[in-house]
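In: sharing a model prediction with you, sequence too.
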Amino acid sequence: MAPKTLSATETWVFDLDNTLYPASCRLFDQIEAKMRAYIMDHLALDGEAAGALKSELFHRHGTTMKGLMQDHGVDPHHFLDFVHDIDLSPLDAAPALDAVLAGLPGRKVIFTNGSTMHAERVLARLGIAGHFDGIFDIVAAGFTPKPEVGPYLAMATALGVEPTRACMVEDMARNLLPAAEMGMATVWIPNGTDWGAQGQGDHIHHVTDDLAAFLAAIG
C-alpha cells in the first residue's frame, strides 16, 4: 500500500513533459507539430491526413511512435531525434522548483515516454538537472510506453525503486494506475486536456496544479 504520508517517501518518480514544467508553456505543441511533419514526410501524407493518423495511432497504441513502429516500420531512434529537436525558449528557469527539490527528502528520478536526450535538455533549461540521479526513458523501456505495466516494473528494477516507499508524479491520469497498483503514492497534475484527464479514479491520491507549492507543503 502507498505511504501513509508523502513525507515518508524515499523515492520520487517524476514524469517530465507537462509535469516538471507547466503545460501552459505549450512545449508539447512543438513535439506534436514535429510528429505531423515526420508522418507527412515519411508516409507522403498531407497535413490533415497526417494529423488524423497521428491521433489514431496514439489512441490505438499508447504513443504515436509505437504505432508508427508497428504499423509502418519506422525507426524509433530516428523518430525520437526528429521530434525532440525543438525550441526550448518557452521554458523559463524554475528557481522555486529548484529550491523545493533541493530540500525535498528522498531520491528523485525521471520516468518518461520521451528520450533521455530530451529529458536532459529540459532539466538543464529548467535549472534542476542536479536533483535527479536517474532517467528511465522510452528506449530503456524497449519502446513500450506508459501506461503498460512492463515499463513500470523495469523502471523500478533499473533505478532501485521500492514502490511501497515511492511516489509518482504525472500529468496523465491513466499513467498513475499501474504505479498505484504497485503500491506507489500518486500525484496528478492536470494538463488541461481531455486525454490527460482520461482514466481518473481512486488510484489518484493527490491532485495539484502547482508542483512547487505542493512539494513545499509536505512536512
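Out: Cool, the structure landed.

In: C-alpha only now, for contacts and for neighbours.
Out: Will do.

In: specify the local secondary structure of Phe28.
Out: Here Phe28 is helix, with the state taken from DSSP: H, G, I helix; E, B strand; the rest coil.

In: nearest spatial neighbour of it, chain-adjacent residues omitted?
Out: In space, and not counting its chain neighbours, Phe28 is closest to Asp17: 7.3 Å by CA to CA, 6 or more residues apart in numbering.

In: quick one: the helices in this protein?
Out: Assigned by DSSP state H, the helices in the chain fall at 27-43, 47-61, 64-72, 76-83, 95-103, 116-126, 149-159, 177-182, 194-197, 211-216.

In: here comes the other one, which I'd like you to weigh against the first:
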Amino acid sequence: MTPKLTHIDHWIFDLDNVLYPAECDLFALIDVKMGEYVSKLLDVDQQEARIVQKRYFHDHGTTLAGLMHHHGTDPHDFLDAVHDIDMSRLQPSTTLRAAISALPGEKLVFTNGDRAYAERVLENRGLGGIFDHVHDVLACDLVPKPEKAAYHSLIGTTGINPERSLFVEDMARNLRPAKELGMTTVWVNTGSEWGARDHGSEFIDHEITDLESWVTDPKIDKETGPL
C-alpha cells in the first residue's frame, strides 16, 4: 500500500520492542512477573495463571485490562509489581538517540505501560530527555491500545494532528485505529506471533524489522516520512 505523503510533524513511538531491540526480551521478565501476580491473585498454579493471562491479553488488549474487568484489580499495584524488573539487558544507543533527536517536529512515546516504567526504559536505553511527551496507559484512563479511546486520549492531551503524524508500533493490531485516524503507520515486524496478530495490509503503510536501521536510513525523507 502506498500512502499519501504528507509533512510529518509528530513522530510517535511505541515503547517495548520498538525503542529497544526485541532481542532484549524485557517482556519475558515482565511475563514471569505477570504470571506470578495472576497465580497469587486467583490462587491457581502457574500453568492456569498463564492461560488466564494470555486470554485476558487477547480479549482485552492487556492482561491488566482483563484483570480489572473481571477481578477489579488495582492497576497501580499490578503495574508496580510486573514492571519491577532488571534493566541490565538494555544498552544505550547514541546512534538511535541522535537519529530520533534529529527528526523534525515533536517526538512522543505512546505505551500501554506506565510512565515510571517507560522512563526507566528510556534512561537505560540512553533516550532520556529527548521525547516531548510520554502518553501512558494511566493517561488513557487505563484504556489500552488498540481501543480507540486511547488514541483519542493521546490526541486530546497533546493536540497533535493525526494526519501529520507517524506512528511506529510492533503490535500490528494497534496500527488499525491509528490509520483510521489518518496517521502514517510503520509496523516493526519482530517475527513474533503476538505482534503479527490481526495484521492487515490495508492499515500498515510500511513494514520494517528494526527501528534503529530504519530511522538512520539516509533514504528516509525526514520531512515527509518514509518513502
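Out: Received, thanks. For clarity, every value in this text was computed on a predicted model and none was experimentally measured.

In: distance to Ala2 of structure 1 and mean neighbour count for the helices of structure 1 - can I get that in JSON lines?
Out: Conversion of those to JSON lines gives the following (distance: least, CA to CA, whole Å; neighbours: other CA atoms under 10 Å):
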{"stretch": "helix 27-43", "distance to Ala2 of structure 1": "31", "mean neighbour count": "17"}
{"stretch": "helix 47-61", "distance to Ala2 of structure 1": "29", "mean neighbour count": "15"}
{"stretch": "helix 64-72", "distance to Ala2 of structure 1": "31", "mean neighbour count": "17"}
{"stretch": "helix 76-83", "distance to Ala2 of structure 1": "34", "mean neighbour count": "15"}
{"stretch": "helix 95-103", "distance to Ala2 of structure 1": "21", "mean neighbour count": "15"}
{"stretch": "helix 116-126", "distance to Ala2 of structure 1": "27", "mean neighbour count": "18"}
{"stretch": "helix 149-159", "distance to Ala2 of structure 1": "15", "mean neighbour count": "17"}
{"stretch": "helix 177-182", "distance to Ala2 of structure 1": "7", "mean neighbour count": "20"}
{"stretch": "helix 194-197", "distance to Ala2 of structure 1": "22", "mean neighbour count": "14"}
{"stretch": "helix 211-216", "distance to Ala2 of structure 1": "17", "mean neighbour count": "16"}
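
In: now do Thr157 of structure 2 against Glu169 of structure 2, distance only.
Out: Taking CA to CA, to the nearest Å as the measure, Thr157 of structure 2 falls 20 Å from Glu169 of structure 2.

In: residues near the closest residue in space to Thr208 of structure 1 that isn't next to it in sequence, how many?
Out: Leaving aside its sequence neighbours, Thr208 of structure 1 sits nearest to Ile189 (CA to CA, 6+ apart; 5.3 Å). Neighbours of Ile189 of structure 1 under the rule other CA atoms under 10 Å: 23.

In: before we move on, what about Arg165 of structure 1?
Out: 20.

In: which residues touch the residue nearest to Phe28 of structure 1?
Out: Ala23, Phe28, Thr112 (CA atoms under 8 Å, 6 or more residues apart in numbering).

In: Tyr152 of structure 1 contacts Pro178, correct?
Out: Yes: with contact defined as CA atoms under 8 Å, Tyr152 of structure 1 counts as touching Pro178 (7.3 Å).

In: between the helices of structure 1, which one is nearest to Thr9 of structure 1?
Out: helix 211-216 (11.6 Å; CA to CA).

In: enumerate every residue touching Ile130 of structure 2.
Out: Contacts of Ile130 of structure 2 (CA under 8 Å, 6+ apart): Arg97, Ile100, Ser101, Lys107.

In: that one pairs with which position in structure 1?
Out: In structure 1, the residue paired with Ile130 of structure 2 is His131, using TM-score structural alignment.

In: quick check: the gap between that match and Ala185 of structure 1.
Out: When CA to CA is the yardstick, His131 of structure 1 and Ala185 of structure 1 sit 20 Å from each other.

In: please apply the same query to Val161 of structure 1.
Out: In this view, Val161 of structure 1 and Ala185 of structure 1 are 13 Å apart by CA to CA.

In: higher neighbour count, these two?
Out: Taking other CA under 10 Å, Val161 of structure 1 and Ala185 do not tie; Ala185 has more neighbours (28 against 22).

In: these two touch, right, the more buried one and Cys167?
Out: Yes: assessed by CA under 8 Å, Ala185 of structure 1 is found in contact with Cys167 at 4.5 Å.

In: quick one: the most far-flung residue of structure 2 relative to its centre and Leu79 of structure 2, what's the gap?
Out: Distance from the C-alpha centroid of structure 2 peaks at Asp43, with 30.2 Å (CA atoms, centre = their mean). Distance from Asp43 of structure 2 to Leu79 of structure 2, counting by CA to CA: 19 Å.
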